[in-house]
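How does the following fold in three dimensions:
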Amino acid sequence: MDGFLLASPNGVVRTTGTRIAFDAAAAAASALRAGDTELIVGALPFDPRRPAALCAPEQALHTAGPWRPAALPELPEVRVVSEMPSAAEHMARVAKLVEQLSDPEQPLRKVVAARSLLAEAAAPLEPEVVAAHLVTRHPRANVYAVDLTPAGRPGETLLGATPEVLVTRHGRTVTLRPLAGTLPRLADPGADAAQARELLSSSKNLEEHAYVVEWIRDQLAPVCGTLTIPDGPELLSTPEVWHLATPITAELRDSSITALDLAVLLHPTPAICGTPTALALDTICDLEGDRGFYSGAVGWCDANGDGEWVVAIRCAELSADGRSLRAFGGGGIVAASDPHTELVETTAKLRTFLGGLQCAVPD
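Reported below is the predicted structural model:
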């Protein structure tokens, strides 16, 4: 895929071609400020120390309203061929993290632990066709497809349907809606409603969510004159899970701070990394290796500094030949976490992406 797509419920940004490629956010931000480009699009990796996949596109189109694909071609069969790590190994990792987090002498308070499934397609998958199936299945999500060539991964594509907006900036107004704290949806309506109430009153999930909100407050306070944060989170639902969400608004002191600057300032949040950030990041890299662009950020920023960045979750990385993809799911671990519950949560999250491809996810 030689381009970029971010289809949000309120608008679609689509680009083709690459005029200038950037593997570092700082270089992309400098090009915007110098007037070398009117638009930057692409993805930031989970680990900010690794190469980004950003570019100044050759052509761009920004339209209002949701994306309604004109056609929905049939997808080839997709099946899971391996788990990394296995379900048992993931629960063992979580148990070890819980033990570590329960030690009052150490500073780590939260770590997001993830696992992935490797799937193979019977014929090459077209990124735009996959994205069309995702937006049809998840019309309220932010569906994205990003060429990873600028990061030194020619022909590979990041694809996903995320419910989480990292940050938007329009003029001096900044909006965010962090998600942290999750329970799977249930088939029975009564049980599902009880599940939602349980999430909203869960001390474990409220603790996990509070880390994220307080961290965002601390990050934005130096650059924002006003910051409006509700006293507690609200519920957000997807077909697969319930989330705790907090809508946040702020006003920038300095209008020269762009949406890309804000994305770099805020990423990675404790929602997809942990607390404290640097220690959680190193812990994840030691446990999991390179996450690539899973739980990174996807978005755009124009010459006015306006833009939108979403959190790259509910996603997969598609190989250059279109035949294999690696899908990811994770969950925040705190001292009160239960390993089996955390496994179930990652399974529900993996179904967001793989379910869009009619691919069964092992329990």
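
okay, CA-based contacts and neighbour counts for the rest of this
Fine.

ok, the closest residue to residue 57 other than its chain neighbours - contacts?
Excluding the flanking residues, the one nearest residue 57 by C-alpha to C-alpha, 6 or more residues apart in numbering is residue 18, at 4.5 Å. The neighbours of residue 18, taking C-alpha atoms under 8 Å, 6 or more residues apart in numbering as the test, are 2-3, 55-58.

how close does residue 18 sit to residue 296?
21 Å (C-alpha to C-alpha, to the nearest Å).

which secondary structure elements does the longest strand seen in the chain contact?
In the chain, taking DSSP state E as the definition, the longest strand is strand 110-121. Strand 110-121 is packed against strand 78-84, helix 87-101, strand 274-275, helix 277-288, strand 324-333, with contacts defined by 3 or more C-alpha pairs under 8 Å, 6 or more residues apart in numbering; DSSP states H and E.

Show me how far it is from its chain's centre.
Relative to its chain's centre, strand 110-121 lies at 13 Å (C-alpha atoms, centre = their mean, to the nearest Å).

one more to put side by side:
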Amino acid sequence: MSVAVSTLDGTDLLDAYTAGQSSVFVSPSGTLLAEGVHEEVNTSGLADLPAQVADVFATCGHPVRTVVGAVPFAPDAPARLIVPERLRRAAVIGSAPAVPAASAARESLPPIPDPGYVAAVARAVEDIRAGAYTKVVLARALRLAADGFDPTPVVRGLALGGAGSYTFGIDLGGGRTLFGASPELLVARHGRMVSANPLAGSIPRSTDPAEDARRAAGLLESAKDRHEHTFASEAVAEGLLPFCRDLRVPSEPTLTATPTMWHLGSRITGEIRDPDVSSLALATALHPTPAVCGTPAAVARRAIAELEPFDRGFFAGMVGWSDASGDGEWAVTIRCATSGPDGLEVYAGAGIVAASDPDSELAETTAKLGTILTALGVFDVA
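Coordinates of the predicted model:
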């Protein structure tokens, strides 16, 4: 039997995960382990992706009728989507883990000097104030030497530690693995029900409970962060509206916590109109949201290409799964890293608007980098 649905706890599948040999995706609805590669989807870009996957389902003749993998940030870059040889599912990992405030180790993460990033944010703020665009998300990438690094225990630790609602370890082939713990759901479809949870507007957490509460309350009241969040939530709602009826969009954002960050989030839900529209089709219609790109999207993309000195690859893309019935889950690929023969690349970004302060955005991205750096046991990276 190539497809197995288990009543076991998701920790059993985590124990079976091995980087380079399998892929794992952990979400609030369960754990999925994909083992082996029956077929790799040959992709030519974001626009044709749902049709290409549908063609694979129609012709592959394999009992596993699910694709698992990751889609990059750039719309014309190839995705890594596979039909696994064997697919196992399990229930959620025990009870939902608590999300404590940042540990002393995370809080001790030193500031990571990056004058290039500060200058890029300052340039973006000038352009926004001049009317070139309204928001852009600028990212940083840290490159770490790590010969023989195995991300397997890191993925397990991220999932068991509650670092994010969506933990993933995706085999990219060629000895490379995309791994991380994202707090942000791009879109999910289960039957006729659709949900999304855009996050935008953030502040680092504190180990001091009183200060942590003050920061959370301040984020909810921050005009700058609420303005930033509005771009993301409205764009997701507008993107889903043609596909959904009874779309419910919160009038006010709520707080979402990770061990390192507070975020503003809006849980958007609805019912799909056409059952033939898959979760992957919904995800490609939404990607990229203003939470990882900016607005207007085309102008923000050009600004990112000009101001970021690296190729994002799978960072700020989407990661997850979709099956032949159309069900699936896709998380935004943030709080992530890519490992391979040349070492590791760790990514984090921040939304830049007219009121952004370059030093504050640097501090925010340092805190976001802390999710992976803490899991790696790396602190002295200055």
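
before we move on, the earlier item: which of the helices and strands packed on strand 110-121 of the first structure sits closest to residue 235 of the first structure?
Of all those, strand 324-333 sits nearest to residue 235 of the first structure, with 17.0 Å by C-alpha to C-alpha.

Onto which residues of the second structure does that closest one map?
Mapping strand 324-333 of the first structure onto the second structure (TM-score structural alignment) gives residues 343-352.

do stretch 228-247 of the first structure as well
Stretch 228-247 of the first structure lines up with residues 248-267 of the second structure when matched by TM-score structural alignment.

neighbours around residue 122 of the second structure, how many?
Using other C-alpha atoms under 10 Å, residue 122 of the second structure has 18 other residues around it.

isn't it right up against residue 358?
Yes - the criterion here is C-alpha atoms under 8 Å, and residue 122 of the second structure meets it with residue 358 at 5.9 Å.

I'd like the distance between residue 226 of the first structure and residue 106 of the first structure.
For residue 226 of the first structure, the distance to residue 106 of the first structure equals 34 Å [C-alpha to C-alpha].

Pull the residues that contact stretch 51-64 of the second structure.
Against stretch 51-64 of the second structure from outside (C-alpha under 8 Å, 6+ apart): 2-3, 38-39, 41-43, 65-67, 83-87, 324.

Now list the buried members of these.
3, 41, 43, 65-67, 83-87, 324 (16 or more other C-alpha atoms under 10 Å).

Which of these lies at the shortest distance from residue 76 of the second structure?
Of all these, residue 76 of the second structure sits closest to residue 43, with 9.3 Å by C-alpha to C-alpha.

so what's that closest one closest to, chain neighbours aside?
Once flanking residues are discounted, residue 43 of the second structure sits nearest to residue 78: 5.5 Å by C-alpha to C-alpha, 6+ apart.

what's the counterpart of the one you found in the first structure?
Looks like residue 78 of the second structure aligns to residue 51 there (TM-score structural alignment).

Determine which two of the buried ones among the contacts of stretch 51-64 of the second structure are furthest apart.
Put simply, by C-alpha to C-alpha the two of these set farthest apart are 3 and 43, 24.4 Å from each other.

how many other residues sit next to the match of residue 78 of the second structure?
Look at residue 51 of the first structure: counted by other C-alpha under 10 Å, it has 22 neighbours.

what does residue 189 of the first structure give?
When neighbours are counted by other C-alpha under 10 Å, residue 189 of the first structure registers 10.

Also residue 341 of the first structure?
Residue 341 of the first structure has 14 neighbouring residues, counting by other C-alpha under 10 Å.

give me the element it is part of.
In the assignment (DSSP states H and E), residue 341 of the first structure maps to helix 339-355.

Can you give me the buried ones in that helix?
By neighbour count on 16+ other C-alpha under 10 Å, the buried set for helix 339-355 of the first structure is 339, 342-355.

That's all I had, so thanks and see you.
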